[in-house]
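**Q** the amino acid sequence is not available; the structure is as follows:
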């Protein structure tokens, strides 16, 4: 699964007999932060093939607006045309997106809720057709909250990326942080702490009466109202589980 897999050339029966690593396909909004982070996983995790791609990847959706629905379109394009995804073999597909509220919008929370709900509906429709689940990874306000949680547990509300960046530079070893910097080698030893902090943060929001179960149409609004928040830990935890096997 680490290489491109041509469905027409490799039958399911033959493929099931091959000793190949599970593939985790990760489609992200940004071309720097998430891609730089996850591409480093292949240097440490030898029993899983991590494939991060971004909005500028080749294909018919290249350079299109990266709203949640278009990210799902990109994932579907990869599943249909490039990778033979088989969940029974451990393969998974994730779309990573930031909540990143637009405060110029009269109702930014409702607007973003509807955008992500449309993406989720597209995910559900594709699952009915293909039997393949595309997981949505949400971070509020941005992916960098995952980095901060490697060092600090916090329930402080962050307005935007700049606020998270400021806290990262002040309270972690990631001084003068920039999105195009590869920081995996600095933070990977703190992964277990980040996993615990994410669980603790979800419990905090649950105690406030919010629905923090797996993302679905009914709880997307709750998640968007939960700041800070990320479920990237579920993706990373799954990769770690595969590697241990």
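**A** Thanks, I have it. These numbers come from a predicted model, not from an experiment.
**Q** C-alpha only now, for contacts and for neighbours.
**A** Will do.
**Q** which stretches in this structure count as strands?
**A** Applying DSSP state E to the chain gives strands spanning 23-28, 49-53, 92-98, 134-140, 229-230.
**Q** reformat those strands as JSON lines; add distance to residue 241 and mean neighbour count.
**A** Formatted as JSON lines, the strands of the chain follow (distance: least, C-alpha to C-alpha, whole Å; neighbours: other C-alpha atoms under 10 Å):
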{"stretch": "strand 23-28", "distance to residue 241": "12", "mean neighbour count": "25"}
{"stretch": "strand 49-53", "distance to residue 241": "13", "mean neighbour count": "22"}
{"stretch": "strand 92-98", "distance to residue 241": "13", "mean neighbour count": "23"}
{"stretch": "strand 134-140", "distance to residue 241": "17", "mean neighbour count": "23"}
{"stretch": "strand 229-230", "distance to residue 241": "19", "mean neighbour count": "28"}
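**Q** relative to residue 148, which of the ones you listed is closest?
**A** strand 229-230 (11.0 Å; C-alpha to C-alpha).
**Q** same for that closest one, what does it pack against?
**A** strand 134-140, helix 144-148, helix 191-207 (3 or more C-alpha pairs under 8 Å, 6 or more residues apart in numbering; DSSP states H and E).
**Q** possible to save these as CSV with distance to residue 13?
**A** Output for the helices and strands packed on strand 229-230, formatted as CSV (distance: least, C-alpha to C-alpha, whole Å):
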stretch, distance to residue 13
strand 134-140, 24
helix 144-148, 39
helix 191-207, 37
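**Q** looking at the strands of the chain, which is nearest to residue 125?
**A** The nearest among the strands of the chain, by C-alpha to C-alpha, is strand 134-140 at 10.5 Å.
**Q** which residues sit against that closest one?
**A** Among residues not part of strand 134-140, those counted as contacts by C-alpha atoms under 8 Å, 6 or more residues apart in numbering are 72, 75, 92-100, 120, 123, 127, 145-146, 215, 224, 226-232, 235.
**Q** before we go on, here's another structure to hold up against the first:
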């Protein structure tokens, strides 16, 4: 989340795993670059012993700067690199992020954007509730998530609180945006594409395969 929504990024900047190169390739490897502790807690929790290798990094800067930094991380080292961002209900900002990601394609490798409108918390809401009403702000989405999960906090986000709802979240998100490219729709999220990828990796048993 951007500074405008008060999201903290006071967190270790890198969560990496140790693996052999051959094992990494067999199991699939994904780099997920995120804004802050909420996304980090969620995606770090998706790692499993037999699932794909997931590396989660928090990157600093404004939205466009983060996309540019993410572009620099695209390489053959990973099967895919994703940058998970909020749109903040700002279409101009969203368009800038999309242009930066497109410009960063490297020899067939490209940066994938996981965008949520207004914010990542909407993706979390969908694990528990088929919410379709527009939000006036990212803070409103966070308040709604708190209503659903009173114990939830940005710094205390745990995948285990959402694991059993991943399939439902993917289905609900796709009903709102079937192709995952209508980023101006309020609310919407295409994070279902990334979640589906991680759950259906050929070598993955995944934490939630239902």
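**A** Alright, I've got the coordinates. Because the structure is predicted, anything quoted here is derived from the model rather than measured.
**Q** fetch the TM-score of the aligned pair.
**A** With the length set by TM-score structural alignment, normalised by the length of structure 2, the two chains reach a TM-score of 0.78; 187 aligned residues with a C-alpha RMSD of 2.5 Å.
**Q** so for the longest helix along structure 1, what gets flagged as buried?
**A** Using DSSP state H to define each element, structure 1 has its longest helix at helix 108-130. For helix 108-130 of structure 1, the neighbour count (16 or more other C-alpha atoms under 10 Å) marks 109, 112, 113, 116, 117, 119, 120, 122, 123, 124, 126 as buried.
**Q** same question for stretch 187-201 of structure 2.
**A** By neighbour count with 16+ other C-alpha under 10 Å, stretch 187-201 of structure 2 contains the buried residues 187-195, 198-201.
**Q** hmm, who's touching that stretch?
**A** Against stretch 187-201 of structure 2 from outside (C-alpha under 8 Å, 6+ apart): 27-28, 51-52, 82, 84, 114-118, 120, 122-123, 132-135, 166, 169-170, 173-174, 176-177, 180-183, 204-209.
**Q** of the residues you listed, grab the buried ones for PyMOL.
**A** Restricted to buried positions by 16+ other C-alpha under 10 Å, the PyMOL selection for the contacts of stretch 187-201 of structure 2 reads:
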select buried, resi 27+28+51+52+82+84+114+115+116+117+118+120+122+123+135+166+169+170+173+174+176+177+180+182+183+204+205+206+207+208
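**Q** returning to what we had before: tabulate the buried residues of helix 108-130 of structure 1 (TSV), appending distance to residue 206 of structure 1.
**A** Listed next are the buried residues of helix 108-130 of structure 1 as TSV, based on distance: C-alpha to C-alpha, whole Å:
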residue	distance to residue 206 of structure 1
109	19
112	21
113	19
116	21
117	20
119	24
120	22
122	27
123	25
124	25
126	30
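**Q** the residues you listed: which two are farthest apart?
**A** Farthest pair in the buried residues of helix 108-130 of structure 1, by C-alpha to C-alpha: 109 and 126, 25.8 Å.
**Q** if we can go back for a sec, quick one: distance of the longest helix of structure 1 to the chain centre.
**A** Centroid separation for helix 108-130 of structure 1 versus its chain: 15 Å, with C-alpha atoms, centre = their mean, to the nearest Å.
**Q** what does stretch 34-49 of structure 2 give?
**A** Counting by C-alpha atoms, centre = their mean, stretch 34-49 of structure 2 comes out at 8 Å from the chain centroid.
**Q** give me the buried positions along that stretch.
**A** By neighbour count on 16+ other C-alpha under 10 Å, the buried set for stretch 34-49 of structure 2 is 34-47.
**Q** from those residues, pick the one nearest residue 154 of structure 2.
**A** Nearest to residue 154 of structure 2 among the buried residues of stretch 34-49 of structure 2, with distances taken as C-alpha to C-alpha, is residue 38, at 4.9 Å.
**Q** residue at max distance from the center of structure 2?
**A** The centre of structure 2 is farthest from one residue, residue 22, which by C-alpha atoms, centre = their mean lies 26.2 Å away.
**Q** rewinding a little: including distance to residue 84 of structure 1, could the strands of structure 1 go into JSON lines?
**A** What follows is the strands of structure 1, written out as JSON lines (distance: least, C-alpha to C-alpha, whole Å):
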{"stretch": "strand 23-28", "distance to residue 84 of structure 1": "9"}
{"stretch": "strand 49-53", "distance to residue 84 of structure 1": "13"}
{"stretch": "strand 92-98", "distance to residue 84 of structure 1": "11"}
{"stretch": "strand 134-140", "distance to residue 84 of structure 1": "14"}
{"stretch": "strand 229-230", "distance to residue 84 of structure 1": "28"}
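**Q** which stretch among these comes nearest residue 151 of structure 1?
**A** With C-alpha to C-alpha as the criterion, residue 151 of structure 1 lies closest to strand 229-230 of those, at 14.8 Å.
**Q** so where in structure 2 does that closest one end up aligned?
**A** Here strand 229-230 of structure 1 aligns to structure 2 at residues 188-189, judged by TM-score structural alignment.
**Q** that stretch: average distance to aligned residues in structure 1?
**A** Mean deviation of stretch 188-189 of structure 2 relative to structure 1 after superposition (mean C-alpha distance after the TM-score superposition for structure 1): 0.5 Å.
**Q** distance from the chain centre to that stretch, please.
**A** With C-alpha atoms, centre = their mean, you get 11 Å for stretch 188-189 of structure 2.
**Q** again with stretch 132-144 of structure 1
**A** 4 Å.
**Q** so that stretch matches what in structure 2?
**A** Going by TM-score structural alignment: stretch 132-144 of structure 1 matches residues 109-121.
**Q** nearest residue to the residue sitting nearest the centre point of structure 2 other than its sequence neighbours?
**A** Nearest to the mean C-alpha position of structure 2, by C-alpha atoms, centre = their mean, lies residue 84 at 4.1 Å. Distances taken as C-alpha to C-alpha, 6 or more residues apart in numbering place residue 114 nearest to residue 84 of structure 2, at 4.4 Å, with adjacent residues excluded.
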